[in-house]
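Chemist: one predicted model, sequence on top.
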Amino acid sequence: MSTTAGAPPRFTPRTWGTLFVLCGAIFLEGIDVAMLNVALPAIRADLGLSTGELQWVVSAYVLGYGGFMLAGGRAADLFGRRRMFLVWLAVFLVVSAVGGLAGEGWLLIVARFVAGVAAAVMTPAGLSIITTGFEEGPQRNRALLVYSGTAAGGFSLGLVLGGLLSAVNWRLVLFVPAALALVILLLGAALIPATPQERTRDRRVDVLGAVTVTAAIVLLVLGVERSAHSAAGWTTATIAAGLVLAALFVLVERRSAAPLIRLGLLRSGALVRANLAGLLFAAAFFGFQFIAVLYLQELRGWSALETSLAMLAIGADAVLAPTLTPRLVERFGNAKVIVAGLVLAVVSYALFLPISTDTVYLAMFPTMIVLGVAFALAYGPLTIVATDGVAEHEQGLAGGLLYTAFQFGAALGLAACTAVLTGASGGVDGYRSALVVPIAAAAVAAVISASGLRKRVAR
């Protein structure tokens, strides 16, 4: 890679190839989640699943993904980013195919859990390949913005593809990701280079730390995700157990000679703010999508494909993230661009408040397009800040922290919106009430990010 003064960073054919493979993997993860969500009604009809069993098709993936992300990110640092990326991409390929062949609900649920674990390793591994393989500064920023735009584009396109494929056969929403994973695996084996540091690094494993933090996150995500569907006592006990294990994890890390997470990493105010803002941003984003899908399909009677097309404008960030955002970051800095994106997110959700039983799509479009711009401005720069200045041997861990925050935030936002909708009187007023959740979450995220701007001015 090379740059000239005032010119955008240039990538060599090899680095473009590596970035293409990694973008393919994050695109794969995005379409996989989105397509399966759209196909849930068809899965229920074919396999005869109850509502509770159908919920576990989603929950199993969330638990595997969110619960093992930190351990997966550290595994990439310890055992080689390229190796972990390719091995767990192969696992993802196999279990996706198994899920597509499943004739029983339990087998599909198990396959989705393992797919979540696989994604929990290969996602931070892929991110850390970028943050260690591209020079810090404009080169890395552009690579990360292209990467994050591809991730969002995958999710948006997955909504449409899911509607099309599930109309033919829901099993295609699992077979298509498996086929795409095979292509990415072959290209990755040829294009992603291994680094000497990956072969010589100390590989001591903090087993107790990995077990306690994974169990803590699994219990916390499970408690939050199931809070709207379970008794209050069960939810409280699950979350309490998760908090106890989290406290135990901190004690273990303080005494470990080779900790899973160096607690000093959390002394970075910018990193902590980026992770908190990312958690709340994901809570707002996924909470809003949940509300919008239910409003369009259950209240308005739109089909899955019509709903997917209605939300396609959010995918504008796939174009804006690698084109507009780098210029804004270069001129104003990551912090200001993040705050602008979060403020636009608040505006986009507020624009949806006037919905009624006969609102035309033209009135909903401003929400979708503004949210797409907001995502383009916030998501990529948050990724940059959350990994900026972190030592190379901890880049996988930094990526794991960020994606854990995103995943836990998504579970939190979905649970909160479900709780509001469940307790509401019904009708369009219930959806308006639930919109308070994404508006509040995005507003708090904006305040947290803006606090970093105030501290910088004070210094």
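Modeler: That came in fine, so what should we check first?
Chemist: use CA for all of it now, contacts and neighbours both
Modeler: OK.
Chemist: show me the strands in the stretch 151-300 of the chain, by range?
Modeler: With strands called from DSSP state E, counting those that start in this stretch, the stretch 151-300 of the chain shows none.
Chemist: where exactly do the helices run in it?
Modeler: Assigned by DSSP state H, counting those that start in this stretch, the helices in the stretch 151-300 of the chain fall at 172-191, 196-200, 207-225, 232-255, 269-294.
Chemist: is it possible to get a markdown table of the ones you listed that adds mean neighbour count and distance to Ala304?
Modeler: Shown next, in a markdown table, are the helices of the stretch 151-300 of the chain (neighbours: other CA atoms under 10 Å; distance: least, CA to CA, whole Å):
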| stretch | mean neighbour count | distance to Ala304 |
| --- | --- | --- |
| helix 172-191 | 20 | 14 |
| helix 196-200 | 13 | 45 |
| helix 207-225 | 22 | 23 |
| helix 232-255 | 16 | 31 |
| helix 269-294 | 23 | 8 |
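Chemist: nearest to Arg300, out of these?
Modeler: Proximity to Arg300, assessed across the helices of the stretch 151-300 of the chain by CA to CA, is greatest for helix 269-294 (8.7 Å).
Chemist: what is the closest one packed up against?
Modeler: helix 361-387, helix 395-423, helix 436-458 (3 or more CA pairs under 8 Å, 6 or more residues apart in numbering; DSSP states H and E).
Chemist: residues making contact with the following helix or strand past that helix?
Modeler: Note on helix 269-294: by DSSP states H and E, the next helix or strand toward the C-terminus is helix 304-310. The contact list for helix 304-310 (CA atoms under 8 Å, 6 or more residues apart in numbering) reads Val38, Leu159, Val160, Gly162, Gly163, Leu164, Val293, Leu296, Gln297, Tyr361, Phe365.
Chemist: okay, pairing it with this:
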Amino acid sequence: MHGLTSAHHSGLLVSGRLADLYGRKRLYLIGMIVVVIANVISGVIPTQIALTVFRAFSGLGLSISSPAGFGIIGTNFRQEPWRTFAFAALGLGTPLGAVLGEIMGGLIAGTGKKGWQYLYFLLAGFAQMEIGDREHIHQSTEGKTQNRQIDWIGAGLITIGISLLLFSITQAGLVEKGWRTPYISPIFSFSIILILIFGWWEHKLEYESSVIPTSQESPTAYPPTAIKDSIPPIVRLSIFSRHKWRISAILGIAFFDWLGICGWVYLTSVYYQDLLGYSPLKNALYILPAPITGIICSCLVTLIVPRVKAPILLALGGISSGLANALFAFQSPNTIYWKNEFFSAILQPFGGDLTIPIGSIIISNLVEDDEQSVAGALFQISLQIAGCLDLCISSIILTQVESIHGLLKGLQIAFWFNATCCWFVLVIIFLAFRKVGLAKDIAKVI
């Protein structure tokens, strides 16, 4: 599983750039083909090492197709309410996948000793359906950037940097000694250095590209090789400061919301399984209202987003997911389920299921057509880093407090931390979006 997630997360940004340059439909189908092949081989592979390798290839396929899918929606669905419907459907995949995956996975895995192998065939079948439906993916999504050179230096820096960053953060939350483990701090430090070098390199390329004359300017003042040799960056760093930093703001909102949401999932499993001694199945049943509510919320998004101001909905999401964590912070093992736990599960999904579709609409409206897939990759990376980081921070808080005050107190403090993360989005919303109306009108607010 770690191989799959690492390959998925680390390849997003480069895949997004390739999709914007060489065609989103092409990259989307290539990614799905990789997923099909990797899952079919995973279902028959005999060794654990080989299985890990092909799970990583499956994650790579997802990293290729995910940003391309975001770009396809961003460039093809221009009119409301269809644009909102499309991004809401994209966001629906998270809660719907959680429910169906949990149910179908349990049923198939329980068919026999090798039932788990059939799960990979099922995943391959889902991906094959996407390939079979390729005629409905519009050709108009092909990239139209004239300069299609690839910044391979930047691609290598950011891919290795993000991979090592997520690896070090994840391991710090899993191993017994945490950050005191000898290899974790050096890997984390090296990843930060690589990402900083990537930022400097991208700034350099963006500056060099900006001095190349446009078609209306006279190119005689520049060397003949200047235009040919100019390599565009993987991501223009100016994207973060456009529209009064609103792209950075929506990435921050998604980041802090997702911190609290992922923390809730992790901490509730500790609460039910470690504190109360419940089985994983009983734990899944107790939190089942969360994905069910998520599906309902995602469906309602199509009705409320075109009618309600984006800041109000984003704030509602942050408040709700924060309250979900706070209810567990007040929870006592002797309290009945229906007092706090049930309502916590009902409130938990709103942060993600409102932020993801609304954030997708906003960030898509704020970038150019040749940046749609890169923007989608940035949005997904902010969520993935948040998920890994919260696992690390919540586990550190939990273990440190537990060693002094016990497991229950550790859980309460960790839940309060996650609630604070969710509520911090209110500050970002006030600073960046207080004058914004509907999500579809975001680009009109200067």
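Modeler: Received the coordinates, thanks. Since we're looking at a predicted model, the values are computed, not measured.
Chemist: so what number do they get for TM-score?
Modeler: Overlay of the two chains. TM-score (TM-score structural alignment, normalised by the length of the second structure): 0.83; 400 aligned residues with a CA RMSD of 2.3 Å.
Chemist: hmm, back to that, could you provide the helices of the stretch 151-300 of the first structure in a markdown table, with additional columns for distance to Thr150 of the first structure?
Modeler: Output for these, formatted as a markdown table (distance: least, CA to CA, whole Å):
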| stretch | distance to Thr150 of the first structure |
| --- | --- |
| helix 172-191 | 14 |
| helix 196-200 | 27 |
| helix 207-225 | 26 |
| helix 232-255 | 33 |
| helix 269-294 | 17 |
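Chemist: Ala313 of the first structure is nearest to which of these?
Modeler: So among these, helix 269-294 is nearest, using CA to CA, at 12.6 Å.
Chemist: ok and that closest one relative to helix 361-387, angle-wise?
Modeler: 150 degrees (axes from the mean of the first three to the mean of the last three CA atoms, to 10 degrees).
Chemist: so can I have CSV of the helices and strands packed on helix 269-294 of the first structure showing distance to Val121 of the first structure and mean neighbour count?
Modeler: Below are these laid out as CSV (distance: least, CA to CA, whole Å; neighbours: other CA atoms under 10 Å):
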stretch, distance to Val121 of the first structure, mean neighbour count
helix 361-387, 17, 23
helix 395-423, 8, 25
helix 436-458, 27, 18
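Chemist: Met122 of the first structure is nearest to which of those?
Modeler: helix 395-423 (10.0 Å).
Chemist: so after the closest one, what's the next helix or strand?
Modeler: Helix 395-423 of the first structure is succeeded, C-terminally, by helix 428-434 (DSSP H and E).
Chemist: after superposition, how close is that next one to the second structure?
Modeler: Compared with the second structure after fitting, helix 428-434 of the first structure has a mean deviation of 2.5 Å; criterion: mean CA distance after the TM-score superposition for the first structure.
Chemist: roughly how far apart are the aligned partner of Gly156 of the second structure in the first structure and Val87 of the first structure?
Modeler: Using TM-score structural alignment, the equivalent of Gly156 of the second structure in the first structure is Val211. From Val211 of the first structure across to Val87 of the first structure, the span is 21 Å (CA to CA, to the nearest Å).
Chemist: rewinding a little: let me have the helices and strands packed on helix 269-294 of the first structure in CSV, adding distance to Gly103 of the first structure as columns.
Modeler: As requested, these are arranged in CSV below (distance: least, CA to CA, whole Å):
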stretch, distance to Gly103 of the first structure
helix 361-387, 37
helix 395-423, 28
helix 436-458, 37
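Chemist: of those helices, which approaches Phe281 of the first structure most closely?
Modeler: helix 436-458 (5.6 Å).
Chemist: tell me the angle that closest one makes with helix 361-387.
Modeler: Computed by the same axes, to 10 degrees, the angle between helix 436-458 of the first structure and helix 361-387 is 40 degrees.
Chemist: so Leu157 of the second structure touches Gly199, yeah?
Modeler: No - applying CA atoms under 8 Å as the test, Leu157 of the second structure and Gly199 come out as separate, 9.4 Å apart.
Chemist: leaving out sequence neighbours, find the closest residue to the most centrally placed residue in the first structure.
Modeler: Centroid check for the first structure by CA atoms, centre = their mean gives Phe406 as the closest residue, at 5.1 Å. Spatial nearest neighbour of Phe406 of the first structure, chain neighbours left out: Leu279 (4.8 Å); criterion: CA to CA, 6 or more residues apart in numbering.
Chemist: of all the helices of the stretch 151-300 of the first structure, which one is nearest Ala152 of the first structure?
Modeler: Of the helices of the stretch 151-300 of the first structure, nearest to Ala152 of the first structure by CA to CA is helix 269-294, at 11.4 Å.
Chemist: distance from the chain centre to that closest one, please.
Modeler: 9 Å (CA atoms, centre = their mean, to the nearest Å).
Chemist: before we move on, the earlier item: out of the contacts of helix 304-310 of the first structure, the closest to Gly133 of the first structure would be?
Modeler: For those, the nearest to Gly133 of the first structure is Leu159 (31.6 Å; CA to CA).
Chemist: neighbours of the alignment partner in the second structure of the closest one, how many?
Modeler: Structural alignment places Leu159 of the first structure opposite Glu102 in the second structure (criterion: TM-score structural alignment). As a burial measure, Glu102 of the second structure scores 14 neighbours (other CA atoms under 10 Å).
Chemist: what's Glu102 of the second structure in contact with, if anything?
Modeler: Per CA under 8 Å, 6+ apart, neighbours of Glu102 of the second structure: none.
Chemist: separation between Gln117 of the second structure and Gly277 of the second structure?
Modeler: For Gln117 of the second structure, the distance to Gly277 of the second structure - CA to CA - is 29 Å.
Chemist: kindly report the same for Ser65 of the second structure.
Modeler: From Ser65 of the second structure across to Gly277 of the second structure, the span is 40 Å (CA to CA).
Chemist: neighbour count: the two, which is higher?
Modeler: The neighbour count for Ser65 of the second structure versus Gly277, taken as other CA under 10 Å, is higher for Ser65 (29 against 12).
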